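1. I would like the atomic coordinates for the input below:
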Amino acid sequence: MRRSARPRGTRASSQIYSDLRTELVSLVRRPGEIISESQIATAYGVSRTPVREAILKLADEGLVEIFPQSGIFVSRIPVAALPEAIIIRKALEETTARMAAERVTSSQLLNLHAVLERQREASAAKHREAFHQADELFHATIAEIAGYPGIWTLIQQVKVHVDRYRRLTLPQAGRMAEVIAEHEPILAAIEARDPNGARLAMARHLERLLSDISEIQMINPEFFDQPT
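-> Model (predicted):
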């Protein structure tokens, strides 16, 4: 599909990178799928140079694999990398939850309640993409309340493959409701100005990601790498 706007130069590369990254992380482009530089260049109305620049950045993140003489392929989710990324995220978000409970204002609490309500609405509508976006906003808002929004930026860099894995958990029966049930005690502890309670609630929430890896891999083996 040809894009309506025709980006140029560095802006073209950045736009293509952003769009492709979104498609890869959301699993719109599935692991093992071939990526055609020429098709992307045609869709954006640009030469292959900015496409290649975007592809190289995505390869650096491990989202695509480049095989000379064979082509460019969407990478599979690296199972071995998931636990470390989740542990890093957990350590950082325990800190933001604790600090949010120490610093939260009344208006910030109202905002956090509104974000959680968006998740409930998305869950009721069975709209997984809207649910995921509200989930991201919930965690980003906690980092902002803590006074360290840059921590969320760092987490986003660390959790790229975790996000791909998380997309596979949402179709599981009852999972969206479970996430909301895990978010509610985090919010309750922040509202109660209970730093340790907020930290523990966040830890329990993110530990679930660790415990589900094997089950999700078993259900969706084609999405994961198969180390020998």
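2. C-alpha only now, for contacts and for neighbours.
-> Fine.
3. count of neighbours near E23?
-> By other CA atoms under 10 Å, 13 other residues sit near E23.
4. Find the helix or strand that it is a member of.
-> Using DSSP states H and E, E23 maps to helix 9-25.
5. Buried residues of that helix, list them for me.
-> For helix 9-25, burial by neighbour count (16 or more other CA atoms under 10 Å) applies to A12, S13, S14, Q15, I16, Y17, L20, R21, L24, V25.
6. any idea how far it is from the chain center?
-> In terms of CA atoms, centre = their mean, to the nearest Å, the centre of helix 9-25 is found 16 Å from the chain centre.
7. same check, this time on stretch 125-132
-> 14 Å.
8. hmm, who's touching it?
-> Here stretch 125-132 makes contact (CA atoms under 8 Å, 6 or more residues apart in numbering) with R118, Q119, A122, S123, R167, L170, P171, M176.
9. Next, the structure of the following sequence, for comparison with the previous one:
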Amino acid sequence: SVTPVRDAILQLAKEQALVLKTPRDIRVPQLTEAQFIEIRTLRLALEGTGAEQAAAHITPKMLEQIEENIRQNRLAIDEKNLREALRLNSEFHLFLAQAARIPLLTQFIGSLWMRAGPLIAQAYAHFSVQMAIEHHEEVFAALQQRDASAARQAIQSDILDGSETMLAFIAIDQ
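-> Predicted coordinates:
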């Protein structure tokens, strides 16, 4: 049935993850530097809050899931499987938001990732950058210690370090 597909496309357009030029011309929008910085600013605030809250609510099972995500991501990076590494990276960030147990926060962060995701994938592919997940390991260690401040700092460092690659790509692409 066409309706579920159309509904999904309309929802993505509503969240500005797609642009509908005509019914047959659907595109992924190109982010400007200003738009990316706006998304980064929101991610710093929202994901920082999410990491703090996750430190207060994390369970042993959630810690196991995060640890497994990091293990799989390290393997994907070692195997130079960029697509899988990027998927696991976004999964890590969204799982951290879910661990905060604030559904609206998770929804907002997911929406920001939908808008920035294509740019992140293009930039890493263009530069053939070795993805680093050291900050993910720092987040994990902070969560184990239930250190909200360290969790916030680690996730924000991850976002800021990654944004340098994105900004360099935007500068080349525009």
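10. thinking again about what came up before, remind me what the helix holding E23 of structure 1 packs against, helices and strands.
-> Other helices and strands packing on helix 9-25 of structure 1, by 3 or more CA pairs under 8 Å, 6 or more residues apart in numbering; DSSP states H and E, are helix 48-60, helix 160-169.
11. what's the burial count for I155 of structure 2?
-> I155 of structure 2: 27 surrounding residues under other CA under 10 Å.
12. what lines up against it once you look at structure 1?
-> In structure 1, the residue matched to I155 of structure 2 (TM-score structural alignment) is M202.
13. which residues does that match contact?
-> Going by CA under 8 Å, 6+ apart, M202 of structure 1 touches K90, E93, E94, A97, H183, I186.
14. Most neighbours of all those residues, which one?
-> In terms of neighbours by other CA under 10 Å, these top out with A97 at 29 neighbours.
15. For A8 of structure 2, see how far away the aligned residue in structure 2 for that one is.
-> In structure 2, the residue paired with A97 of structure 1 according to TM-score structural alignment is A51. For A51 of structure 2, the distance to A8 of structure 2 equals 29 Å [CA to CA, to the nearest Å].
16. neighbour-wise, which of the contacts of stretch 125-132 of structure 1 leads?
-> Neighbour max across those (other CA under 10 Å) = Q119, 27 neighbours.
17. Which residue in structure 2 aligns with it?
-> Per TM-score structural alignment, Q119 of structure 1 is aligned with N73.
18. So that match versus I155 of structure 2, what's the distance?
-> 16 Å.
19. residues near D135 of structure 1, how many?
-> The burial count for D135 of structure 1: 20, using other CA under 10 Å.
20. typo on my end, it should be I172 of structure 2
-> I172 of structure 2 has 8 nearby residues by other CA under 10 Å.
21. What is the distance between the helix or strand harbouring it and the centre of its chain?
-> Assigned by DSSP H and E, I172 of structure 2 belongs to helix 148-173. Taking CA atoms, centre = their mean, one finds the center of helix 148-173 of structure 2 at 10 Å from the center of the full chain.
22. P171 of structure 1 sits in which helix or strand?
-> Secondary structure (DSSP H and E) places P171 of structure 1 outside all helices and strands.
23. so what's it closest to, chain neighbours aside?
-> R128 (7.7 Å; CA to CA, 6 or more residues apart in numbering).
24. Relative to A17 of structure 2, how far out is the counterpart of that neighbour in structure 2?
-> Under the alignment (TM-score structural alignment), R128 of structure 1 pairs with L82 of structure 2. In this view, L82 of structure 2 and A17 of structure 2 are 21 Å apart by CA to CA.
25. Next: E38 of structure 2.
-> E38 of structure 2 is 15 Å from A17 of structure 2, by CA to CA.
26. just to revisit the earlier point, okay, now the residue nearest to P171 of structure 1: neighbour count?
-> Residues lying near R128 of structure 1 (other CA under 10 Å) number 16.
27. what's the answer for the one 3 residues further on, then?
-> The number of residues packed near F131 of structure 1 is 24, by other CA under 10 Å.
28. What strand or helix carries it?
-> Using DSSP H and E, F131 of structure 1 maps to helix 128-146.
29. Following superposition onto structure 2, what is the mean distance for the helix or strand following that helix?
-> Note on helix 128-146 of structure 1: by DSSP H and E, the next helix or strand toward the C-terminus is helix 149-158. When structure 2 is superposed, helix 149-158 of structure 1 averages 2.2 Å from its matched positions, counting by mean CA distance after the TM-score superposition for structure 1.
30. who touches helix 149-158 of structure 1?
-> For helix 149-158 of structure 1, the external contacting residues (CA under 8 Å, 6+ apart) are A85, I88, R89, L92, T96, H139, A140, A143.
31. ok, 10 Å please
-> Contacts with helix 149-158 of structure 1, where a contact means CA atoms under 10 Å, 6 or more residues apart in numbering, come from 61, 82, 84-86, 88-90, 92-93, 95-96, 136, 139-144, 162-163.
32. what inclination does it have with respect to helix 128-146?
-> Computed by axes from the mean of the first three to the mean of the last three CA atoms, to 10 degrees, the angle separating helix 149-158 of structure 1 from helix 128-146 equals 140 degrees.
33. Centre of the chain to helix 149-158 of structure 1, how far?
-> 11 Å.
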